[in-house]
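Q: sequence first, predicted coordinates after that:
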Amino acid sequence: MPTEILVRYGTIPEVARFDAAEIAPIQRGEMVLVNTHRGTQLGEVLDPVRTSLRDPTFGTPVVQETAESLPKVIRRAVEDDLTASRALRVEAEQEFGDWQQRIIDWNLELELIDLEWTFDRKKLILYVLNERGPDCTKLALQAAAAGLGIIEVQPVNADGLVTVPASGGCSSCGAH
């Protein structure tokens, strides 16, 4: 049975479950590389997932995903990974002012609060104080048109990351 763990990753953190069977046993506080919806990221192990969440005698399972559908931990982080992560953080801090200026130049109503590179440096994530809206899309499109790479604009509010609301089609019945 896979060893499920909770991992916190990202500058504005997200927590997700991962399958760590390939590298078990693993301890709280260890750093691991995980493949997330954003790309490869460095994360911190928070805790193993309690098996009672899957135990059918425990009542209705709280966890809906099957263990087989969980993303896998790529590997434990080594010192070179930690060094590379620090270098990416420094690079992001150096680019912050440039991105603030681009937002002003492109006349967007967004406030940049942070940015980060994914560990594989394939995507730059811009965290903006705003709801998901046209200016977020414009920022991503302007960046692509300027040849600045793959940019993900992630709105943030007082409650954390702003997610895309689930679409229910044209009404509330849930049919598409």
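A: Right, received. Where do you want to start? Residues are numbered from 1 along each chain as shown.

Q: make it CA atoms for all contacts and neighbour counts henceforth
A: Fine.

Q: immediately after the lengthiest strand in the chain, which helix or strand?
A: The longest strand of the chain (DSSP state E) is strand 40-48. Once strand 40-48 ends, the next helix or strand along the chain (criterion: DSSP states H and E) is strand 73-76.

Q: second structure for comparison follows:
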Amino acid sequence: MYEIVGVRFKPAGKIYYFDPGDLPIHKDAHVIVETARGVEYGTVVVDKRDVPEDSVVLPLKQVMRIATAEDSQTVEENRARARQAMQVFREKVEKHSLEMKLVDAEYTFDRNKLIFYFTAEGRVDFRELVKDLASVFRVRIELRQIGVRDEAKILGGIGPCGRLLCCSTWMGEFDPVSIRMAKDQSLSLNPSKISGLCGRLMCCLKFENDSYQGEDAMA
């Protein structure tokens, strides 16, 4: 058995597991951890617990420390810098005549990397853009092309049900959704009726699908 805590880096992001060590960590605490992207600031969403070895990917990295008020201030400063960086990005995209739509930007906690998230119709050759951005910000630049579902998750909004989007409020990861699920639930196959803000099939079709499959099995 391994003792773990679950950490999220965004409100509805994927949960990653870390070794809490001897730190007095509890749910909702903020922690500093090392990830593949660098040193990051996250929120504990899964309290300390023991799990079987096959439930986690080993080796687990240990939580570096519990975050301080100064760390929280750094996060706010990083967000402000990222917002400023978005304007520079748009100017550089126009300069290089690239067909890209900027969705979001973020610094890693240690400010060693600046990540831009964008959408585009196809593949984009942004090598010269990256060089240009690196010369401005003097940090490692990463451009990450995302899909329309990820765009909706980042930007948020109100779904057809009148509630905030599930993907932007609590869903950690997307599950596959198929038109078959709409058919099994006897829903209209009109795309405008079963599509979310992203233009893809609504995720809630997946949430309710198991119940309908159970009813079919009993029938």
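A: Happy to help now that I have it. Values in this document were obtained by computation on a predicted structure and should not be read as measured data.

Q: need the TM-score between these chains.
A: Here the TM-score for the pair of chains, by TM-score structural alignment, normalised by the length of structure 1, is 0.72; 151 aligned residues with a CA RMSD of 2.8 Å.

Q: mean distance, the longest strand of structure 1 to its aligned residues in structure 2?
A: Comparing strand 40-48 of structure 1 with its match in structure 2 after superposition yields a mean distance of 1.0 Å (mean CA distance after the TM-score superposition for structure 1).

Q: just the helices in structure 1 please.
A: 79-105, 134-145 (DSSP state H).

Q: winner for burial among these?
A: Scoring the helices of structure 1 by mean neighbour count under mean count of other CA atoms under 10 Å gives helix 134-145 as the most buried, with a mean of 16.

Q: what helices and strands are in contact with that one?
A: Here helix 134-145 of structure 1 touches strand 151-157, going by 3 or more CA pairs under 8 Å, 6 or more residues apart in numbering; DSSP states H and E.

Q: the strand it packs on against structure 2, how far on average?
A: After superposition onto structure 2, the average distance of strand 151-157 of structure 1 to its aligned residues comes to 1.5 Å, using mean CA distance after the TM-score superposition for structure 1.

Q: so that strand corresponds to what in structure 2?
A: Residues 141-147 of structure 2 are matched to strand 151-157 of structure 1 when aligned by TM-score structural alignment.

Q: off-centre distance for the longest strand of structure 1?
A: Put simply, strand 40-48 of structure 1 sits 11 Å off its chain's centre (CA atoms, centre = their mean, to the nearest Å).

Q: sorry, back to before: distance to Pro71 of structure 1 added to the helices of structure 1, as JSON lines?
A: Formatted as JSON lines, the helices of structure 1 follow (distance: least, CA to CA, whole Å):
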{"stretch": "helix 79-105", "distance to Pro71 of structure 1": "20"}
{"stretch": "helix 134-145", "distance to Pro71 of structure 1": "27"}
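
Q: of those helices, which is nearest Gly160 of structure 1?
A: helix 134-145 (16.3 Å; CA to CA).

Q: compute the inter-axis angle for that closest one and strand 151-157.
A: 160 degrees (axes from the mean of the first three to the mean of the last three CA atoms, to 10 degrees).

Q: what's the spacing between the nearest residue to Ile5 of structure 1 once chain neighbours are set aside and Leu42 of structure 1?
A: Residue nearest to Ile5 of structure 1 in three dimensions, not counting chain neighbours: Pro48, with 4.2 Å by CA to CA, 6 or more residues apart in numbering. Distance of Pro48 of structure 1 to Leu42 of structure 1, computed by CA to CA, to the nearest Å: 17 Å.

Q: neighbour count for the two, which is higher?
A: When neighbours are counted by other CA atoms under 10 Å, Pro48 of structure 1 and Leu42 differ, and Leu42 comes out ahead with 24 against 19.

Q: if we ignore the residues flanking it in sequence, what's nearest the more buried one?
A: For Leu42 of structure 1, the spatially nearest residue (CA to CA, 6+ apart) is Leu33, at 4.7 Å.

Q: now for the one you found, how many residues are close by?
A: Neighbour tally, Leu33 of structure 1, other CA under 10 Å: 21.

Q: residues contacting it?
A: By CA atoms under 8 Å, 6 or more residues apart in numbering, the contact set of Leu33 of structure 1 is Thr40, Gln41, Leu42, Gly43, Val73, Ile74, Arg75, Arg76, Ala77.

Q: roughly how far apart are it and Leu139 of structure 1?
A: Where Leu139 of structure 1 is concerned, Leu33 of structure 1 sits at a distance of 29 Å (CA to CA).

Q: what sits closest to Glu109 of structure 1 if chain neighbours are left out?
A: Using CA to CA, 6+ apart, the closest residue to Glu109 of structure 1 is Asp135 (6.5 Å).

Q: gap between the alignment partner in structure 2 of that neighbour and Ala85 of structure 2?
A: Aligned by TM-score structural alignment, Asp135 of structure 1 pairs with Asp125 of structure 2. Distance, Asp125 of structure 2 to Ala85 of structure 2, by CA to CA: 20 Å.

Q: which part of structure 2 matches stretch 107-117 of structure 1?
A: Going by TM-score structural alignment: stretch 107-117 of structure 1 matches residues 97-107.

Q: what helices or strands is the longest strand of structure 1 leaning on?
A: strand 4-9, strand 31-35.

Q: what do you get if the cut-off is 10 Å, keeping everything else the same?
A: strand 4-9, strand 14-19, strand 31-35, strand 73-76, helix 79-105 (3 or more CA pairs under 10 Å, 6 or more residues apart in numbering; DSSP states H and E).

Q: kind regards, and thank you for your time.
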